[in-house]
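Colleague: Structure here, sequence nowhere to be found:
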């Protein structure tokens, strides 16, 4: 650790910087971390100073090779997207490493900036636009399909009345059943159009109903853990709609874990109160924060950007409507849903504004 006498004006300025700065010596030991680093890494400097680069990398789950290479090449590098795991949750940072010679010793200065919120904002803005286009297209097609389906079903019923042979009526019944099945699918594609009657309800009662429903057919190797904040007040909602939204998310988690051979498969439902959050572009002083977390294989990169689009699914037997409907129901409650996922940690985060 650098002594107080060794702290020059530049280091004193780093102490006040909002950007996280850290210094690593040639032995790959952390010798300095400013207060912003403590905040970013959620560790005290006393704890950080006990770690070398490889221990830091293992602790925060990142690849240290580029930083080690700076000592060899005596140059610098910048990586715009590095994922760190902070308190088991992945966050995205931009990191720059620069070589420095000081009093015949080699050091590397690390500059770290959290870009999670910036990336989320850009991603949410882009995805909202793309989802609106996709949903408008799907709903347009659904309406085009629904009208002839009604005519097809009506014609089959009229034909059935004209047929004397019971064996022929069997075929008209097949037409009617398949028309009803397709009509049901079309209705799901159109999705919920407006919220029901709202009243103030306890969010935990809704979540407990969902948990009990999921537990009815839960595989033995999957456990559900709850971590509720009882201080959250009642929220204005349509409970059946939010129950459906949470149920769709939970069922996705169960399906993901069902393919996992890990012996400790777990889903965690966590609630907290969040302060000063932005939901759909509007600042909220306080909101209910619901996290549904599983330790499954994670969401494939190819699906992450289109996860909430209708008809997008990673399962051969999936319809791709569950998350799309969940998002629509949460939006109708003026809420926001987002997802972050790496191998071993998939987290759906839902914010619902509270009028308190």
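Modeller: It's in. Just so you know, these numbers come straight off a predicted model, no measurement behind them. Numbers count the residues shown, from 1 in each chain.
Colleague: From here on, just use CA atoms for contacts and neighbour counts.
Modeller: Fine.
Colleague: Which residue ranges of this protein form strands?
Modeller: Ranges of strands in the chain, per DSSP state E, are 20-25, 30-33, 76-86, 89-102, 105-114, 199-201, 222-227, 235-237, 265-279, 282-294, 336-342, 345-353.
Colleague: and these as JSON lines, adding mean neighbour count and distance to residue 125?
Modeller: As requested, these are exported to JSON lines (neighbours: other Cα atoms under 10 Å; distance: least, Cα to Cα, whole Å):
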{"stretch": "strand 20-25", "mean neighbour count": "22", "distance to residue 125": "27"}
{"stretch": "strand 30-33", "mean neighbour count": "21", "distance to residue 125": "34"}
{"stretch": "strand 76-86", "mean neighbour count": "16", "distance to residue 125": "19"}
{"stretch": "strand 89-102", "mean neighbour count": "18", "distance to residue 125": "18"}
{"stretch": "strand 105-114", "mean neighbour count": "19", "distance to residue 125": "19"}
{"stretch": "strand 199-201", "mean neighbour count": "13", "distance to residue 125": "30"}
{"stretch": "strand 222-227", "mean neighbour count": "15", "distance to residue 125": "31"}
{"stretch": "strand 235-237", "mean neighbour count": "20", "distance to residue 125": "25"}
{"stretch": "strand 265-279", "mean neighbour count": "18", "distance to residue 125": "12"}
{"stretch": "strand 282-294", "mean neighbour count": "20", "distance to residue 125": "13"}
{"stretch": "strand 336-342", "mean neighbour count": "19", "distance to residue 125": "12"}
{"stretch": "strand 345-353", "mean neighbour count": "22", "distance to residue 125": "17"}
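Colleague: got another, please set it beside the one above:
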């Protein structure tokens, strides 16, 4: 390697922007540390490897690279979907600049996944906050007349003798109570979490016991835990409720759709340097709840965390909304991805909380 090539590589290595340099045969000549981190690959290992093996977009994109090399044509592509050699998916902007000496291409890469996640999460949190405010306003307007109806029914019951008419007043009272309870559930938890150091795997095991009992063993639950995860600050009851709502939904979807060999997998991992909304967290506990059911209809996937939205005929549409609110109170977030044959809910809980007791 010449002295100029060494200096060239040192210059690229000092950049925060991910850069890949390909030779005239579109083989990797150099990859700076930022690109190694983005593509989760060692630059030394892929040196001389065909670029399409390291990262793939499409045949048309490969032809564009070849044309850029042949015609000395620079171009930029927005929101490209890349698949790495490890099978992971990236959304990126990238610019391609032909090089004369040595002949090749310099590819500058800007990852968009994090920015898209932040934008999506902010929209989700904002919409849920708006939804909660709307529900609170509706709840106030509903509960006031309900109280009047219930009180009037009680007064009427006192004036009536025992018989069929008095039974009707009891029906009014019971239905008013049922509606009031429904409104209270729509409002969700109103007490802040009592943060104490907890073992998240004890929570998950409790969920397994409850769901196994409910399903009478009709659904298989598998575990994939990271035993090195330390205790995290949380409210055990709230985290149990949030997780149970999701796992119970998965169980019901498997059983109601008569899925043969229905399986729910509970997986725990540590996520490092993770952003929720615009808040950066050094460490986050990630819990994946994965089932092999029919999946969530595409028309519902964007709205499933709103109250009264359910993909099940018998569902109330409150369980996931309550779960999201409980996790939000822990400064965390729940996300969902679904396709036929696999639905995955992911819970993110920061390992540090500002009001935690030690």
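Modeller: Looks like it came in fine. This one's a predicted model, so the numbers in the text were calculated from it and none came from an experiment.
Colleague: As JSON lines, the strands of the first structure with distance to residue 303 of the first structure would be great.
Modeller: Shown next, in JSON lines, are the strands of the first structure (distance: least, Cα to Cα, whole Å):
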{"stretch": "strand 20-25", "distance to residue 303 of the first structure": "32"}
{"stretch": "strand 30-33", "distance to residue 303 of the first structure": "37"}
{"stretch": "strand 76-86", "distance to residue 303 of the first structure": "18"}
{"stretch": "strand 89-102", "distance to residue 303 of the first structure": "18"}
{"stretch": "strand 105-114", "distance to residue 303 of the first structure": "24"}
{"stretch": "strand 199-201", "distance to residue 303 of the first structure": "34"}
{"stretch": "strand 222-227", "distance to residue 303 of the first structure": "24"}
{"stretch": "strand 235-237", "distance to residue 303 of the first structure": "30"}
{"stretch": "strand 265-279", "distance to residue 303 of the first structure": "21"}
{"stretch": "strand 282-294", "distance to residue 303 of the first structure": "17"}
{"stretch": "strand 336-342", "distance to residue 303 of the first structure": "11"}
{"stretch": "strand 345-353", "distance to residue 303 of the first structure": "13"}
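Colleague: Give the aligned equivalent of residue 337 of the first structure in the second structure.
Modeller: Counting by TM-score structural alignment, residue 337 of the first structure corresponds to residue 333 in the second structure.
Colleague: Please look at that match and residue 326 and confirm they touch.
Modeller: No - proximity of residue 333 of the second structure to residue 326 does not meet the contact threshold set by Cα atoms under 8 Å, at 9.2 Å.
Colleague: can you tell me which residues contact residue 154 of the second structure?
Modeller: 169, 173 (Cα atoms under 8 Å, 6 or more residues apart in numbering).
Colleague: Ignore what I typed, I meant residue 207 of the second structure.
Modeller: So residue 207 of the second structure contacts 240, 243, 244, 247 (Cα under 8 Å, 6+ apart).
Colleague: What lines up with the last one in the first structure?
Modeller: The criterion is TM-score structural alignment: under it, residue 247 of the second structure has residue 250 as its aligned partner in the first structure.
Colleague: Compute the number of surrounding residues for its match.
Modeller: 23 (other Cα atoms under 10 Å).
Colleague: Could you find the closest non-adjacent residue to residue 303 of the second structure?
Modeller: Distances taken as Cα to Cα, 6 or more residues apart in numbering place residue 309 nearest to residue 303 of the second structure, at 6.8 Å, with adjacent residues excluded.
Colleague: how close does residue 92 of the first structure sit to residue 275 of the first structure?
Modeller: 21 Å (Cα to Cα, to the nearest Å).
Colleague: actually residue 161 of the first structure, not the one I wrote
Modeller: 64 Å.
Colleague: Could you do residue 291 of the first structure as well?
Modeller: 15 Å.
Colleague: same question, residue 236 of the first structure
Modeller: In terms of Cα to Cα, residue 236 of the first structure sits 18 Å off from residue 275 of the first structure.
Colleague: what ranges do the helices span in the stretch 101-250 of the second structure?
Modeller: All helices of the stretch 101-250 of the second structure, identified by DSSP state H, counting those that start in this stretch, fall at 113-159, 164-187, 200-215, 236-256.
Colleague: Rebuild these as TSV, extending it with distance to residue 284 of the second structure.
Modeller: TSV is the format used below for these (distance: least, Cα to Cα, whole Å):
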stretch	distance to residue 284 of the second structure
helix 113-159	15
helix 164-187	27
helix 200-215	12
helix 236-256	15
